[in-house]
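J.: After the sequence you'll find the predicted model.
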Amino acid sequence: MEPETLREYVSENRELEKQLTKRNQQYIFDLKKSLNAANLSEEEKTKVLHEMLPVLVKEQKGGRTARQLFGTVSERTEAILSTPETPTESSSPLLMWLDNTLLILGIFGLIMGVMGIFVEDSTQVYGLITLIVMAMAGGWVFYLMYKYMYQYEHPGADKSKRPKMWKSILIMMGAFFVWVGSIALSSMLIPTSINVILDPVYLVIIGAAAVGVRFYLKKRYNIIGSLSAPRR
């Protein structure tokens, strides 16, 4: 969970707890002690309470108590601890950019390598430096797509912060031209002694390695994909 989101949850939880009846306040107090004794992380406790408190505030108006809704404190603690922890998705700009860069490098490396191996008279268009620059610039462009467009399509997103469509389009057009320009300039200005044309076999190895590293990092840090369709 992002630090800003966690702070919002903590603030909302405090306000909701103030609205509880004395009996329900005692239940939450005892539940916190029980979760502390079970060594549940502060983030997980905050998330658990953020799910429970709105329900409790709403239902207590009809006379229902926390015990009636969630069982005893020990039963609720056991239920919380037995629920598999949902991995927190990372929307770190650096990790998302790296994820996109490795994906583009992997795809183009594999395509260019396979074509060079199996297609007669196939010529490699890009040198190694240009290929890396293309992947890095493209990773940045696709992160911007997420930042200015896709993130606001996800459930729970604050659409009031969404930039005007015309602004997003202008930013994306500018980023796209920078991407194309970086490819062209690196191809033209960097000498072939540095911007070497690799054997197709090496391109396949680089492409496969990029895909493998991306797969590991995505699993390790649960990185949100800029290129994936927003989940509904």
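T.: Yep, it's here. Numbering: from 1, shown residues only.

J.: all contacts plus neighbour counts: C-alpha atoms, from now on.
T.: Fine.

J.: quick one, strands of the protein?
T.: Assigned by DSSP state E, the chain shows no strands.

J.: Show me where it has its helices.
T.: 3-18, 22-37, 42-60, 66-70, 73-82, 93-118, 128-148, 165-189, 200-221 (DSSP state H).

J.: How about residues contacting the third one?
T.: By C-alpha atoms under 8 Å, 6 or more residues apart in numbering, the residues outside helix 42-60 that reach it are 1, 6, 9-10, 12-13, 16-17, 19-21, 32, 35, 65-66, 69, 80.

J.: Same question for that helix: list its buried residues.
T.: Glu44, Lys45, Thr46, Lys47, Leu49, His50, Met52, Leu53, Leu56, Val57, Gln60 (16 or more other C-alpha atoms under 10 Å).

J.: Reformat these as CSV; add distance to Glu153.
T.: Shown next, in CSV, are the buried residues of helix 42-60 (distance: C-alpha to C-alpha, whole Å):
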residue, distance to Glu153
Glu44, 25
Lys45, 27
Thr46, 25
Lys47, 22
Leu49, 26
His50, 22
Met52, 26
Leu53, 26
Leu56, 29
Val57, 29
Gln60, 33
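
J.: farthest pair in the residues you listed?
T.: Glu44 and Gln60 (24.0 Å; C-alpha to C-alpha).

J.: To Arg231, which of the helices of the chain lies closest?
T.: Short answer: helix 128-148, nearest of these by C-alpha to C-alpha, at 12.8 Å.

J.: Second structure follows, compare the two:
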Amino acid sequence: MENYIEQLTAKNSEYVHIITRELVKIGKTDEEIKTILSEILPEIIDAQNRRILAKDLLGTPSEFTARYAPKIAKTDSSGKAIITYDNETPVLMWLDSSLLMLGVLCLMNGIMANMNKNSRTYGIITLLVMSFVAGVIIYLMYRLIYKKQAMGLKVPWPQSIAIMVVAFLVWITLFGATVMLPTTINVVPPRLVVIILGAAALGIRHFLKRRYHIKPALGSLSQPVGK
């Protein structure tokens, strides 16, 4: 097995190191880990020779180790099963964040417009672009910064700041561009419709989260990261 490890590229070596640590976390013994590695290392080397990364072959470290995790349902003190939201499918995590942003923006915009008759509601394109682009940004921040930190990987702070600044500038630029669209294109819906749209977005998000157990990217940004 040592011969295979010596042949690994830097990226594949890092991948093996991460999955080894994750296997330890889920309770695998040294012998079990050696058995797992002895099975996958030849496959990784073979794929490496074909310029295929271990991540592309076996999935992300969390996806790979999930195959070996004990299938035990978590329960609370009353014995009721606890739902775990651990589905990290990119499209679902993006959609979850986007629907949350759409719901919050629509409700805030609609309610404020009702409270102040001089206030205006945003056009439908503006609301959708602001929300779904924000969803992309939130997911990228989770994937490129916070997930790596949680896995124990160091992300240089200049890189973190640069990602956040670029993401914010993109969001502001697109927001400004959509606001300038004529109302014939960027239709401004009635205040009540905006509120209903916001409530519907949050309702759909709740349904999808419960149905697919989606991990919230936005919630993950505020959680403590691993050392």
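T.: Everything's here; your move. Predicted, not measured: the structure shown is a model, and the values here were computed from it.

J.: Any idea what the TM-score is?
T.: Overlay of the two chains. TM-score (TM-score structural alignment, normalised by the length of the second structure): 0.63; 170 aligned residues with a C-alpha RMSD of 3.4 Å.

J.: picking up where we left off before, could you dump the helices of the first structure to CSV with distance to His154 of the first structure?
T.: Shown next, in CSV, are the helices of the first structure (distance: least, C-alpha to C-alpha, whole Å):
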stretch, distance to His154 of the first structure
helix 3-18, 15
helix 22-37, 30
helix 42-60, 19
helix 66-70, 29
helix 73-82, 26
helix 93-118, 16
helix 128-148, 10
helix 165-189, 17
helix 200-221, 19
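
J.: which stretch among those comes nearest Arg232 of the first structure?
T.: With C-alpha to C-alpha, the closest approach to Arg232 of the first structure among those belongs to helix 128-148: 15.4 Å.

J.: mean shift between that closest one and the second structure?
T.: Compared with the second structure after the fit, helix 128-148 of the first structure shows a mean deviation of 1.1 Å (mean C-alpha distance after the TM-score superposition for the first structure).

J.: Quick one: the residues in the second structure that that helix pairs up with.
T.: Alignment of helix 128-148 of the first structure against the second structure: residues 124-144, by TM-score structural alignment.

J.: buried stuff in the matching stretch?
T.: Buried-residue list, stretch 124-144 of the second structure, by 16+ other C-alpha under 10 Å: 124-143.

J.: quick one, what contacts the aligned partner of Val213 of the first structure in the second structure?
T.: Aligned by TM-score structural alignment, Val213 of the first structure pairs with Ile204 of the second structure. Residues in contact with Ile204 of the second structure, defined by C-alpha under 8 Å, 6+ apart, are Leu99.

J.: what about Arg23 of the first structure, neighbour count?
T.: Arg23 of the first structure: 12 surrounding residues under other C-alpha atoms under 10 Å.

J.: corresponding residue for Leu102 of the first structure in the second structure?
T.: In the second structure, Leu102 of the first structure lands on Leu99 (TM-score structural alignment).

J.: how deep is its match tucked in, by neighbour count?
T.: Leu99 of the second structure has 24 nearby residues by other C-alpha under 10 Å.

J.: what residues are up against it?
T.: For Leu99 of the second structure, the contacting residues are Ser131, Phe132, Gly135, Ala201, Leu202, Ile204, Arg205, by C-alpha under 8 Å, 6+ apart.

J.: Return the member of these nearest to Met180 of the second structure.
T.: Ser131 (17.1 Å).

J.: Just to check, the closest one is in contact with Leu102?
T.: Yes - using C-alpha atoms under 8 Å, Ser131 of the second structure is in contact with Leu102, at 4.9 Å.

J.: how far does stretch 112-127 of the second structure sit from the chain's center?
T.: Centre-to-centre, stretch 112-127 of the second structure and its host chain are 30 Å apart (C-alpha atoms, centre = their mean, to the nearest Å).

J.: Buried ones in that stretch, by neighbour count?
T.: For stretch 112-127 of the second structure, by 16+ other C-alpha under 10 Å, it's Met112, Ala113, Asn114, Thr121, Tyr122, Gly123, Ile124, Ile125, Thr126, Leu127.

J.: For those residues, which two are the farthest from each other?
T.: Largest pairwise distance in these, by C-alpha to C-alpha, is 20.3 Å, between Asn114 and Ile125.

J.: Next, count neighbours for Met96 of the first structure.
T.: Neighbours of Met96 of the first structure (other C-alpha under 10 Å): 23.

J.: How about Gly174 of the first structure?
T.: By other C-alpha under 10 Å, the residues close to Gly174 of the first structure number 12.

J.: what does it align to in the second structure?
T.: Correspondence of Gly174 of the first structure to the second structure, assessed by TM-score structural alignment: Val166.

J.: Likewise for Gly113 of the first structure?
T.: In the second structure, Gly113 of the first structure lands on Gly110 (TM-score structural alignment).

J.: Cool, thanks, signing off.
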